[in-house]
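Engineer: for reference, the sequence and a predicted model appear below.
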Amino acid sequence: MDKLRRVLSGQEENEELGLTDQVLDASTLSYSTRVKWFVICFAGGILCSILGSALLFLPNGVKLFAVFYTIGNIAALSSTCFLMGPLKQLKRMFEPKRLIATIVMLLCLVLTLCAVFWWHKKGLAIIFCILQFLAMTWYSISYIPFARDAVMKCFTTCLS
């Protein structure tokens, strides 16, 4: 009788799930909540990036620029976790077609902060921010079907 109650209440499936799946299943958000937090996180990321760019021209502004720009990119990147979930996001980030862009992007995030705080090389920090932007763009367009092919064709046509 207990088994029948568990089947009818849907508890039998949870026993077969692993601990991680049970925790993630218990913490799911509604679709509208996911979309709202995606927009909030993405807009916050854009705002941080714009604020960092505005702070670039202040004294010691390169440090603020690097920090805010990096935080903005991390916020924009993590905003998609609300749409597809953190595990699926991580799995998709490291798919073979995105692997190089992901590694370059994450490496540039770290190197930007290293250049500003440990190496004290402002020019290098700006170069790493530019590389962050390019890697993030290349990573982002990998989610749009045939977008990378179109960009590559455009560049080869312009260079020819």
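Structural biologist: Cool, got the structure. Computed from a prediction, not measured in an experiment: that's the story for all the values here.
Engineer: hey, let's count contacts and neighbours off CA atoms from now on
Structural biologist: Fine.
Engineer: element containing the spatially most central residue of the chain, please.
Structural biologist: For the chain, the residue nearest the mean C-alpha position is residue 77 (1.7 Å; CA atoms, centre = their mean). Using DSSP states H and E, the element containing residue 77 is helix 61-84.
Engineer: how much space separates residue 32 from residue 86?
Structural biologist: Separation of residue 32 from residue 86 (CA to CA, to the nearest Å): 17 Å.
Engineer: please apply the same query to residue 50.
Structural biologist: Taking CA to CA, one finds residue 50 at 26 Å from residue 86.
Engineer: repeat for residue 145
Structural biologist: From residue 145 to residue 86 the distance is 22 Å (CA to CA).
Engineer: repeat for residue 95
Structural biologist: Distance from residue 95 to residue 86, by CA to CA: 14 Å.
Engineer: between these two, who's got more neighbours?
Structural biologist: Taking other CA atoms under 10 Å, residue 95 and residue 86 do not tie; residue 86 has more neighbours (15 against 11).
Engineer: hold the first one in mind and look at this next one:
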Amino acid sequence: MDKLKKVLSGQDQEDRSGLAEVVDASSLSWGTRIKGFIICFVAGVLCSLLGVGLLWIPRKGTVLFAVFYTLGNVASLGSTIFLMGPLKQLKRMFEPTRLIATIVMLLCLALTLCAAFWWHNKGLALVFCLLQFFAMTWYSLSFIPFARDAVKKCFSACLS
């Protein structure tokens, strides 16, 4: 647990800049970080589930679904900021192994809201929500060692 705490808080690095020390000095305690992560993640999951429930409302159901589902994904993604800190999270999001997944995920978040609010296209909003789900899943799998390879092997075995 201590190793995980050190890695996520960035304390495993030997040469530290002055900015990193200032950020660490003003950071939250480990217990507060875990609580913030859990609260934000659970709120994100609940927003996503609420969005799915609102999908079957006759009027404006798709718009509400798109908004709550997108807010849920943003909250779930934002929950990791409590574990790593905002700067380290942004750096890790745009590492070469996650770059495409991050761009697709952020693009789908924006396009979902555009399809729901400005284009008024229910089908397109649902497609972008589905793409949001797959992009977020692929992004999340990048943090688990060899998870992407296992998924690729599973799908190739199913298709052949």
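Structural biologist: Arrived safely. Note that the structure is predicted; figures quoted are calculated from it, not measured.
Engineer: got a TM-score for the pair?
Structural biologist: Remark: TM-score between the superposed chains equals 0.86 [TM-score structural alignment, normalised by the length of structure 1]; 143 aligned residues with a CA RMSD of 1.2 Å.
Engineer: on that earlier part again, outside of the helix holding residue 77 of structure 1, which residues touch it?
Structural biologist: If you take CA atoms under 8 Å, 6 or more residues apart in numbering as the criterion, helix 61-84 of structure 1 is touched by 34-35, 37-39, 41-56, 88-89, 109, 112-113, 116-117, 122, 125-126, 129, 136.
Engineer: of those residues, select the buried ones using a ChimeraX command.
Structural biologist: Of the contacts of helix 61-84 of structure 1, the buried ones can be selected in ChimeraX as follows, counting by 16 or more other CA atoms under 10 Å:
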select :34,35,37,38,39,41,42,43,44,45,46,47,48,49,50,51,52,53,55,56,89,109,112,113,116,122,125,126,129,136
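Engineer: quick one: which of the contacts of helix 61-84 of structure 1 sit in helices?
Structural biologist: 34-35, 37-39, 41-55, 88-89, 109, 112-113, 116-117, 122, 125-126, 129, 136 (DSSP state H).
Engineer: counterpart of residue 104 of structure 1 in structure 2?
Structural biologist: Using TM-score structural alignment, the partner of residue 104 of structure 1 in structure 2 is residue 104.
Engineer: quick one: the stretch of helix or strand that match belongs to to helix 61-84, angle?
Structural biologist: According to DSSP H and E, residue 104 of structure 2 maps onto helix 99-117. Counting by axes from the mean of the first three to the mean of the last three CA atoms, to 10 degrees, helix 99-117 of structure 2 lies at 150 degrees to helix 61-84.
Engineer: quick one: residue 133 of structure 1 and residue 108 of structure 1, what's the gap?
Structural biologist: 9 Å.
Engineer: between the two, which is the more surrounded one?
Structural biologist: residue 108 (24 against 18).
Engineer: wait, the more buried one sits on residue 127?
Structural biologist: No: using CA atoms under 8 Å, residue 108 of structure 1 makes no contact with residue 127, being 9.3 Å away.
Engineer: so the closest residue in space to residue 148 of structure 2 that isn't next to it in sequence versus residue 102 of structure 2, what's the distance?
Structural biologist: Spatially, and ignoring its direct neighbours in sequence, residue 148 of structure 2 is nearest to residue 141 (5.9 Å; CA to CA, 6 or more residues apart in numbering). Relative to residue 102 of structure 2, residue 141 of structure 2 is positioned 12 Å away (criterion: CA to CA).
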